[in-house]
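S.K.: Kindly generate the corresponding structure for this input.
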Amino acid sequence: MTDTTEPPVIPDAQAVTTADLTAALAAGWRDFLKAPMFGIVFGALFSVIGITIYLQLVVQGSSYWILPLACGFPLVGPFLAVGLYEVSRELEAGQKPTWPRIFRTILGQSQGQVPSMAFVVLFFYLVWVYLAHLVFALSFGLRPLTNVMTSADLLFSPQGITMLLVGTIVGGALAALLFAVTVMAVPMIVDRDVDVVTAMIRSFTFVRDNAGTMALWAVIVVVLSILGSLPGFLGMILVFPVLGHATWHLYRRAYPRGDG
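M.R.: Below is the predicted model:
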């Protein structure tokens, strides 16, 4: 029997401006105030994961991994914010957010596309960790792994400067690619019956067509994430949920409700 199911129709995205970024942040803050418990739980979870990774590395004497893992950790943010997207979606629909619906979204709604996106994000993260190790090896040769961030002599040596430059370029390129393919994709698979590949393509196209605005959004996310991470990741209890809700509202400005 031939399957005649038509693929979901996704309308073209609307352009966004810097005014939309401001509006999205304001809406994100309002959603946090409307459902603070959900935001605090997800923000605390994000912070606990970061603190746990840090402490585990220190205990194991693997502090040389702290910098690459700290730089790469925010890459998983879009996936960890899935629950926040669902909270905003329910608030938008006039519903009271509930944990059962949120967990259904995280664990299997949209025909398993959310878990599939988790594998995509994890793959990017593992690639970053591998590349960070590779950049260190290419910069310092066969020297045993060292936490160069605690050694000024190593950090400001020609090899250390080379490592920082190459690591910044490689890490920035990888982060930009992951940002482009997930920033709209993750909210889209929460909102629509769409597969991961289609959502990623749409997200990449949207970022390409709104490069300037989305570059500014990426800078905002990075700056707020750094500020939130400075006091032992504790600031992310507030920053993470607000950014998560704001990302949903930015998605909604690109793909208004009822447009397809």
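S.K.: make it CA atoms for all contacts and neighbour counts henceforth
M.R.: Fine.
S.K.: and the next element down the chain from the strand or helix carrying residue 50?
M.R.: Take DSSP states H and E as the rule and residue 50 turns out to sit in helix 36-59. Downstream of helix 36-59, the first helix or strand assigned by DSSP H and E is helix 66-72.
S.K.: this one next, for a side-by-side:
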Amino acid sequence: MSTTETNGSDGAPPPAATPRIDPTRVNAVTFNAIVDALAAGMRDFRTAPTYGIFFGAVFTFGGILVVLTAAALKIGYLSYPLAIAFGMIGPFAAVGLYEVSRRLERNIPLDWPGVLGVIWAQRKRELAWMAFVVLFIQIMWMYQVRLLLALFLGFQSFASFGDFLQVVVTTPEGITFLIVGNLVGAALSIILFSLTVVSFPMLLDRDVDFITAMITSVRSVVTSPRAMIGWALVVTITLVLSMLPLFLGLLVTLPVLGHTTWHLYRRLVPPQEVLAGPQPEASSSGSSDGDPA
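M.R.: The predicted structure follows:
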């Protein structure tokens, strides 16, 4: 083979192939990364408590409203649409916490128009599709509960919630319903956690599609299963304890967890400049603008 055929028709060497960048690459982390991210999340909350309490209130009072419609107000027919609406709003409120942490990390001044403007801009980005994924899994959870109720307890009605609990914990059918329902709910929770653990902060931080974000999120869980299981347990236990005092503990714990999620994302997903790698130096035979000398 001639030199001309090897190097090209003009004898110049062929251009180097551009390395393919894997946007779903993740770092393996240990539980120490969770501890460090949690400390950073607490620091962000102390630095900007007003923002944290505001977004925490969105989650807290949204959840309380859903519960009240089903229990105290006895208008259960509104619980379903309210739960769906809250499932759509929740991720966007979380973006506000991520944006606050992002600005603190980069020493960008905090202001309400800027933070709220970032949230508003997400309606036209991939994050809106990610919110639909969360909504879809939430609807699946609701319908599987109704399906299991029909399968194990039939279509009987209950005079009160106490009567329902008595049937569930004292009859073979009710206990079976609890076991199967918890297993199915746990499976859906694992799926939702794996798909979203870094998806939302990644969609805020980078120009990627929601499929890429979900793949990256799942890879984070698969790559560091012990640390991610530990983080899931921290989130679950914290939320359960926060709900005991009339949900008011969520005003503080939810923003801390939101800030922590941002810092955990930063530890799990390498920065874009690291993914891209060092840029090739310009050839010494050419001028600065790339034209031949």
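S.K.: what's the helix holding residue 50 of structure 1 packed up against?
M.R.: On a contact count with 3 or more CA pairs under 8 Å, 6 or more residues apart in numbering; DSSP states H and E, helix 36-59 of structure 1 meets helix 66-72, helix 82-92, helix 236-254.
S.K.: Of those helices, give the one that comes closest to residue 12 of structure 1.
M.R.: Between residue 12 of structure 1 and these, the tightest spacing by CA to CA is seen for helix 236-254, at 8.6 Å.
S.K.: okay, and the closest one goes to which residues in structure 2?
M.R.: Using TM-score structural alignment, helix 236-254 of structure 1 lines up with residues 250-268 of structure 2.
S.K.: The matching stretch against structure 1, how far on average?
M.R.: Superposing on structure 1 places stretch 250-268 of structure 2 at an average distance of 0.5 Å from its equivalents, by mean CA distance after the TM-score superposition for structure 1.
S.K.: quick one: contacts of that stretch?
M.R.: For stretch 250-268 of structure 2, contacts defined as CA atoms under 8 Å, 6 or more residues apart in numbering pick out 26-29, 33-34, 37-42, 44-45, 52-53, 55-57, 59-60, 94, 97-98, 100-102, 197-198, 201-202, 220, 235, 238-239, 242-243.
S.K.: can you name the residues of structure 1 that whichever strand or helix holds residue 33 of structure 2 overlays?
M.R.: Assigning secondary structure by DSSP H and E places residue 33 of structure 2 in helix 31-47. Counting by TM-score structural alignment, helix 31-47 of structure 2 falls onto residues 18-34 of structure 1.
S.K.: The matching stretch vs structure 2, average distance?
M.R.: Mean deviation for stretch 18-34 of structure 1: 0.4 Å (mean CA distance after the TM-score superposition for structure 1).
S.K.: likewise stretch 120-136 of structure 1?
M.R.: Stretch 120-136 of structure 1 versus its aligned partner: 1.1 Å mean (mean CA distance after the TM-score superposition for structure 1).
S.K.: Just tell me what residue 172 of structure 1 corresponds to in structure 2.
M.R.: Match for residue 172 of structure 1 (TM-score structural alignment): residue 186.
S.K.: Around its match, how many other residues sit close by?
M.R.: As a burial measure, residue 186 of structure 2 scores 12 neighbours (other CA atoms under 10 Å).
S.K.: Average offset of whichever strand or helix holds it relative to structure 1?
M.R.: Following DSSP H and E, one finds residue 186 of structure 2 within helix 172-196. Mean deviation of helix 172-196 of structure 2 relative to structure 1 after superposition (mean CA distance after the TM-score superposition for structure 1): 0.8 Å.
S.K.: Please identify the buried residues of that helix?
M.R.: For helix 172-196 of structure 2, burial by neighbour count (16 or more other CA atoms under 10 Å) applies to 173-174, 176-178, 181, 184-185, 188-189, 192-196.
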